[in-house]
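[1] I would like the atomic coordinates for the input below:
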Amino acid sequence: MPLYLTTPAGTALSRPAFNAGIWKRAIRATGIPDNRHNGMHVLRHAYASVLSDAGESIKALSAYLGHADPGFTLRTYTHLLPTSEDRTRRAIDKAFGAAPTTADDP
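    I've put the predicted structure just below:
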């Protein structure tokens, strides 16, 4: 598997090195406040949000995030699951051959 973030020597870039050497410098350069709300951990939540919204299972998401317990992942990211009602509706519509609906449809 190719590495996308590497050190000058071509080895894997560690999280602390990326955070201090790249992320925080980029945040500061833009004038965005360098705080917890704009920290590198936000990338992790964005990743989890995208996968959750796409319908990825909690078990798989837990493995991708390195959590030992899928229950922890579920408790942490429960707030990302509201769109599951739309996914459920679309899945049932598809199973019965109905035209796709959107959240705006009655």
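
[2] use CA for all of it now, contacts and neighbours both
    Fine.

[3] show me the strands in the protein, by range?
    Using DSSP state E, no strands are found in the chain.

[4] just the helices in it please.
    15-18, 24-30, 41-53, 58-65, 70-77, 84-95 (DSSP state H).

[5] turn those into a markdown table, columns for distance to Leu5 and mean neighbour count.
    Putting the helices of the chain into a markdown table (distance: least, CA to CA, whole Å; neighbours: other CA atoms under 10 Å) gives the following:
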| stretch | distance to Leu5 | mean neighbour count |
| --- | --- | --- |
| helix 15-18 | 8 | 13 |
| helix 24-30 | 15 | 13 |
| helix 41-53 | 14 | 14 |
| helix 58-65 | 17 | 16 |
| helix 70-77 | 25 | 15 |
| helix 84-95 | 33 | 13 |
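
[6] dump the ones you listed to TSV, plus distance to Leu3.
    Below are the helices of the chain laid out as TSV (distance: least, CA to CA, whole Å):
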stretch	distance to Leu3
helix 15-18	13
helix 24-30	21
helix 41-53	18
helix 58-65	16
helix 70-77	26
helix 84-95	33
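
[7] now the other sequence, so there's something to compare against:
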Amino acid sequence: MSPNFEKRMLSHIAEFPPVECTLPWRNPEPPTTALESKQRKPITVRLLVSTARGNRVQYQTFNKAAWKPALAAAGVIEVVGRRQVKEGTRITSRRVFEDARGEMYHVLRRTFASVQSEAGESIVSVSKWLGPANPNVTLTYYAHFMPDAGRRGMGAMDAWLDDGPEQIVPD
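    A predicted model of the protein is given here:
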């Protein structure tokens, strides 16, 4: 683990201790066999990021309440209107953001994969950290997010050609 990452994680954990949370990751439908029962069993994990009530953060809620407002404040996406929402007996007005699929929360995974790959980290390590089944999945999903891909190779060829090939002088 990088020393700076470890320092930041320990600081976060000191301020926000991990919360145990049971997650229905497998499949919420009732199992029909013993194997399904084992595979669909909820798991309890310690979350480093959770809601104020100690639950997992749902990505849709995070997108609406935090991510999109932050992107709009940074000028990445636009607020395209407002809509009325009934909350109990109150009616409130909420911002509506432009549909910017490429700027959704998942962009953080793509950024991580791209930065690590461009830094020369092995695709096997990046795949392990991200969690896909194998490095081929990681390459399939994230290779096209590496804007500088190929520059090292082109730089090496350019340096090699810079001296120029030896001139062949006819006899």
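
[8] got a TM-score for the pair?
    Overlay of the two chains. TM-score (TM-score structural alignment, normalised by the length of the first structure): 0.62; 91 aligned residues with a CA RMSD of 3.1 Å.

[9] picking up where we left off before, for Met1 of the first structure, which of the helices of the first structure is the nearest?
    helix 58-65 (15.3 Å; CA to CA).

[10] so that closest one corresponds to what in the second structure?
    Under TM-score structural alignment, helix 58-65 of the first structure corresponds to residues 123-130 of the second structure.

[11] compared with the first structure, how much does that stretch deviate?
    Stretch 123-130 of the second structure differs from its equivalent in the first structure by a mean of 1.3 Å after superposition (mean CA distance after the TM-score superposition for the first structure).

[12] not counting its neighbours along the chain, what's nearest the residue nearest to the spatial centre of the second structure?
    Per CA atoms, centre = their mean, the C-alpha nearest to the average position across the second structure is that of Arg109, at 2.1 Å. In space, and not counting its chain neighbours, Arg109 of the second structure is closest to Leu130: 7.5 Å by CA to CA, 6 or more residues apart in numbering.

[13] also Arg82 of the second structure?
    Excluding the flanking residues, the one nearest Arg82 of the second structure by CA to CA, 6+ apart is Arg95, at 4.5 Å.

[14] please apply the same query to Gly54 of the second structure.
    Nearest residue to Gly54 of the second structure in three dimensions, chain neighbours excluded: Val19, at 6.0 Å (CA to CA, 6+ apart).

[15] measure how buried that neighbour is and give me the count.
    Counted by other CA atoms under 10 Å, the residues lying close to Val19 of the second structure total 17.

[16] alignment lookup: it to the first structure.
    Using TM-score structural alignment as the criterion, Val19 of the second structure has no counterpart in the first structure.

[17] touching, Val19 of the second structure and Leu47? I think so.
    Yes. Judged on CA atoms under 8 Å, Val19 of the second structure makes contact with Leu47 at a distance of 5.2 Å.

[18] contacting residues for the counterpart of Asn19 of the first structure in the second structure?
    Mapped onto the second structure by TM-score structural alignment, Asn19 of the first structure lines up with Asn63. Asn63 of the second structure makes contact with Met104, Tyr105, according to CA atoms under 8 Å, 6 or more residues apart in numbering.
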